[in-house]
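>>> sequence and computational prediction follow.
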Amino acid sequence: MNKVTLSKILLVCTDFISFFFSLFIALFWLSYFNNSHVYFPVDQVNNYIIIHLVTSFMCIMWFGTRLRHYTYRKPFWFELKEIIRTLLIFFVIELSIIALSKVYLSRILWGLTWGMLFILVPLLRVYVKKGLIVLGWYKKNTVIIGTGKNVKEVYNALNSESYLGFDIRYFVVSDSIQKDNIDGVTIISATELDLFSFLDINNLDTQFILALDDEHALDFWLRYLATHKCRSVSVIPNMRGIPLYGTDMSFLFSHELLLLRIDNNLAKPSSRILKRMMDILGALGIIIVLFPLFVLLYFMIKSDGGDAIYSHPRVGRNGKEFKCLKFRSMVVNSKEVLEQLLATDSEAKAEWDKDFKLKNDPRITRVGRFIRRTSIDELPQLFNVLKGEMSLVGPRPIISDELERYKENVDYYLMVKPGMTGLWQVSGRNDVDYDTRVYFDAWYVKNWSVWNDIAILFKTIKAVCHRSGAY
């Protein structure tokens, strides 16, 4: 039995363990109550174990056969969404089985069991996969075939998802490139007559990813890999600029045509109402929890004689300007300091003209440097969120002078409210160049969903804790 098969078996066993540990933890927790027999009468526990066993078996079968979680590799947030959605379905199924079988069962026991299950299934899966990747069992040799630009783009995308376990071994490039490797990965010319004589890998267990724009080249490689009995082949079509989230795919029988139904989520009134509800509840919750911190920072910043909170005009939805609030992180005479710096330092002026930011900004105070590093300076924007001027998640709020730099993507920016955090912040924050920021903002609007907002909020917590890319 090879390592790949063992990895699949271990993942299946991990999910079974999650189902039984959830029940065991719930029983163990309730056993500390004096009247524990009230929560799980002994004569009914065995019945519930059988019901839970049946539910777990059906759920894991669904994971394996319908969603293919044990055979296909999916990005973490995509797989997590499928896990939660599936568990919700079987949560209802188990409730129905209990109701139909007329088994007396404590709601506390049942609720604790499923509450733990929603935590254990994704958590154990993540750690088991990470362990298997470290051992080399879950790593899959991968070859990317395409143009120089495409293979680099695919390489960067796959590297950002270490959860997938793809081990990039070779680039097979169809155009001329003046390198023999990219980040240590060997480049092979696609003109080689016998490609597999150059690859020291087993083509049966290797993942081949085709990133080719030319349809004739794509057809050639599909035939070539098929004749060499390559079983794991993926194609990345050229879909730059097309919204992908929630897109439905279909094809016309006997025709090589792919139909994509684009779903503009933000055009739906229900989506906007849901997003607004998330903003209000989220902002109120954060303000209540962090109110003591607000008071402390207010007096610390105000100690130098200036205002603790300042406002700056930003462009909002439909081009309407609003006053964006922030804790003051700069000296009181910051405008004069900036003008003098730009007039005397050509490098600083070039950096400012490029990104409207300075990495070593002399205007920032000692307290200001800390609150910027941790993004605490943006907490007053919670009141912008409550007023409906901003959202918790959205494009980066910009000044009017930056609109022209968005070019054709400015339409996407003006469709939504700016956000306190966004895709740009969790993808490197200030380390990414301006064009990449624009790309992230446009991608977010085109692919908006509640799930993406939730993912970005969790990624923001990680980015702030690691202080990655902030200055």
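Cool, the structure landed.

>>> C-alpha only now, for contacts and for neighbours.
Will do.

>>> list the helices and strands the helix or strand harbouring Trp451 packs on?
Per DSSP states H and E, Trp451 falls inside helix 450-466. Counting contacts by 3 or more C-alpha pairs under 8 Å, 6 or more residues apart in numbering; DSSP states H and E, helix 450-466 packs against strand 391-393, strand 419-421.

>>> buried residues in the first one, which are they?
Along strand 391-393, these residues count as buried under the neighbour rule (16 or more other C-alpha atoms under 10 Å): 391-393.

>>> another one to put next to it:
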Amino acid sequence: MKRVFDLIVSLLALIILLPVIIITAILVRVKLGSPILFTQDRPGLHGNVFKMMKFRTMLDSVDKNGVQLPDEQRMTPFGGFLRSASLDELPGLFNVIKGDMSLVGPRPLLVQYLPLYNEEQSRRHNVRPGITGWAQVNGRNAISWEDKFSFDVWYVDNQSFWLDIKILLLTVKKVFVREGISADGHVTIEPFKGTPSE
């Protein structure tokens, strides 16, 4: 039922939002250049890696040695707007249609974090990752990694059709309120460095 729901809603969203997607793509090309899409390897269901798609939000600026500048120096006001309005996430609907992602689930994080998870945190990969999730509507990037993983695992243990509906509705509210977009002092959130052993 979840997969059928994902397909129906994603296809309808793509049809309804097609003008927004086209306009956003044009603006990204004009303001940030090519490529329009940002693709990155992310772990999905059972940790299997897939290519996650988003609209590009940063410049490819490098220093005099050819080393890419930090995120906060490459982020533009336009890119910041795309993130705050969650417009950069729209290409993720194609990931949902392909089956790499779900509309609702733990957000797919970086592949290099995989060895850093403890056994409990790793359970977030027991379901498909989502465009939005329980952690996103409970603080997004403004909460600690520990809280984020707790919300993710709670979702794995309590997922249901009605919970997904609730999360989607809360996500719409969060997009308009624009809460929890970034952690203090970071463009998004500070890198995860693992959970200290007790």
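Received it, and whenever you're ready, just let me know what you need. A quick note: this is a predicted structure, and the numbers were derived from the prediction, not measured.

>>> give me the TM-score for these two chains.
The TM-score (TM-score structural alignment, normalised by the length of structure 2) is 0.85; 177 aligned residues with a C-alpha RMSD of 1.4 Å.

>>> thinking again about what came up before, distance to Leu117 of structure 1 added to the helices and strands packed on helix 450-466 of structure 1, as JSON lines?
Shown next, in JSON lines, are these (distance: least, C-alpha to C-alpha, whole Å):
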{"stretch": "strand 391-393", "distance to Leu117 of structure 1": "28"}
{"stretch": "strand 419-421", "distance to Leu117 of structure 1": "30"}
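
>>> quick check: next helix or strand after whichever helix in structure 2 runs longest?
What stands out as the longest helix in structure 2, according to DSSP state H, is helix 2-32. Heading C-terminal from helix 2-32 of structure 2, the first helix or strand you meet, by DSSP H and E, is strand 37-43.

>>> what's the mean deviation for that following strand versus structure 1?
Superposing on structure 1 and averaging over aligned pairs (mean C-alpha distance after the TM-score superposition for structure 1), strand 37-43 of structure 2 comes out at 0.6 Å.

>>> corresponding residues in structure 1 for that strand?
Aligned by TM-score structural alignment, strand 37-43 of structure 2 falls on residues 309-315 of structure 1.

>>> and the contacts of that stretch?
298, 321-328, 380, 397-400 (C-alpha atoms under 8 Å, 6 or more residues apart in numbering).

>>> thinking again about what came up before, so which of the helices and strands packed on helix 450-466 of structure 1 gets nearest Val121 of structure 1?
Among those, the nearest to Val121 of structure 1 by C-alpha to C-alpha is strand 391-393 (27.2 Å).

>>> distance of Arg373 of structure 1 from Asp431 of structure 1?
Look at Arg373 of structure 1 and Asp431 of structure 1: by C-alpha to C-alpha, to the nearest Å, they are 13 Å apart.

>>> now do the shared contacts for the two.
Shared contacts of Arg373 of structure 1 and Asp431 (C-alpha under 8 Å, 6+ apart): Ala470.

>>> OK, contacts around Leu93 of structure 2?
Taking C-alpha under 8 Å, 6+ apart, we find Leu93 of structure 2 in contact with 10-11, 14, 103, 131.

>>> buried subset of those residues?
By neighbour count, with 16+ other C-alpha under 10 Å, the contacts of Leu93 of structure 2 hold 10-11, 14, 103, 131 as buried.

>>> nearest to Arg3 of structure 2 among the contacts of Leu93 of structure 2?
Looking across the contacts of Leu93 of structure 2 and measuring by C-alpha to C-alpha, the closest to Arg3 of structure 2 is Leu103, at 9.2 Å.

>>> looking at structure 1, name the residue matched to that closest one.
Under the alignment (TM-score structural alignment), Leu103 of structure 2 maps onto Leu392 of structure 1.

>>> quick one: distance of the match of strand 37-43 of structure 2 to the chain centre.
Its chain's C-alpha centre and that of stretch 309-315 of structure 1 lie 29 Å apart, by C-alpha atoms, centre = their mean, to the nearest Å.

>>> can you check stretch 37-55 of structure 1 too?
38 Å.

>>> over to stretch 128-137 of structure 2?
Relative to its chain's centre, stretch 128-137 of structure 2 lies at 8 Å (C-alpha atoms, centre = their mean).

>>> specify, as a residue range, where that stretch falls in structure 1.
Against structure 1, stretch 128-137 of structure 2 falls on residues 417-426 (TM-score structural alignment).

>>> any idea how far apart the tips of that stretch sit?
Distance across stretch 417-426 of structure 1, first residue to last, is 18 Å (C-alpha to C-alpha).

>>> can you check stretch 354-373 of structure 1 too?
End-to-end distance of stretch 354-373 of structure 1 (C-alpha to C-alpha): 21 Å.

>>> quick one: buried residues of it?
Buried residues in stretch 354-373 of structure 1, counting neighbours by 16+ other C-alpha under 10 Å, are found at 358, 363-365, 368-369, 371-373.

>>> verify the stated contact: Arg437 of structure 1 with Trp424.
Yes. Using C-alpha atoms under 8 Å, Arg437 of structure 1 is in contact with Trp424, at 5.6 Å.

>>> excluding chain neighbours, what is closest to Thr132 of structure 2?
Using C-alpha to C-alpha, 6 or more residues apart in numbering and skipping residues adjacent in sequence, the residue nearest Thr132 of structure 2 is Val104, 5.1 Å away.

>>> give the contact list for the one you found.
129-133, 164, 167-168.

>>> run the last query once more with 7 Å
Going by C-alpha atoms under 7 Å, 6 or more residues apart in numbering, Val104 of structure 2 touches 130-133, 164.

>>> just the buried residues from these, in PyMOL please.
For the buried members of the contacts of Val104 of structure 2, the matching PyMOL selection, counting by 16+ other C-alpha under 10 Å, is:
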select buried, resi 130+131+132+133+164
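
>>> could you export the contacts of Val104 of structure 2 as a markdown table, including distance to Gly44 of structure 2?
A markdown table is the format used below for the contacts of Val104 of structure 2 (distance: C-alpha to C-alpha, whole Å):
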| residue | distance to Gly44 of structure 2 |
| --- | --- |
| Gly130 | 9 |
| Ile131 | 12 |
| Thr132 | 14 |
| Gly133 | 14 |
| Asp164 | 18 |
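
>>> does Gly180 of structure 2 count as helix, strand or coil?
Three-state call for Gly180 of structure 2 (DSSP: H, G, I helix; E, B strand; the rest coil): coil.

>>> what does it correspond to in structure 1?
Aligning on TM-score structural alignment places Gly180 of structure 2 opposite Gly469 in structure 1.

>>> from Asn430 of structure 1, how far out is its match?
According to C-alpha to C-alpha, Gly469 of structure 1 stands 5 Å off from Asn430 of structure 1.
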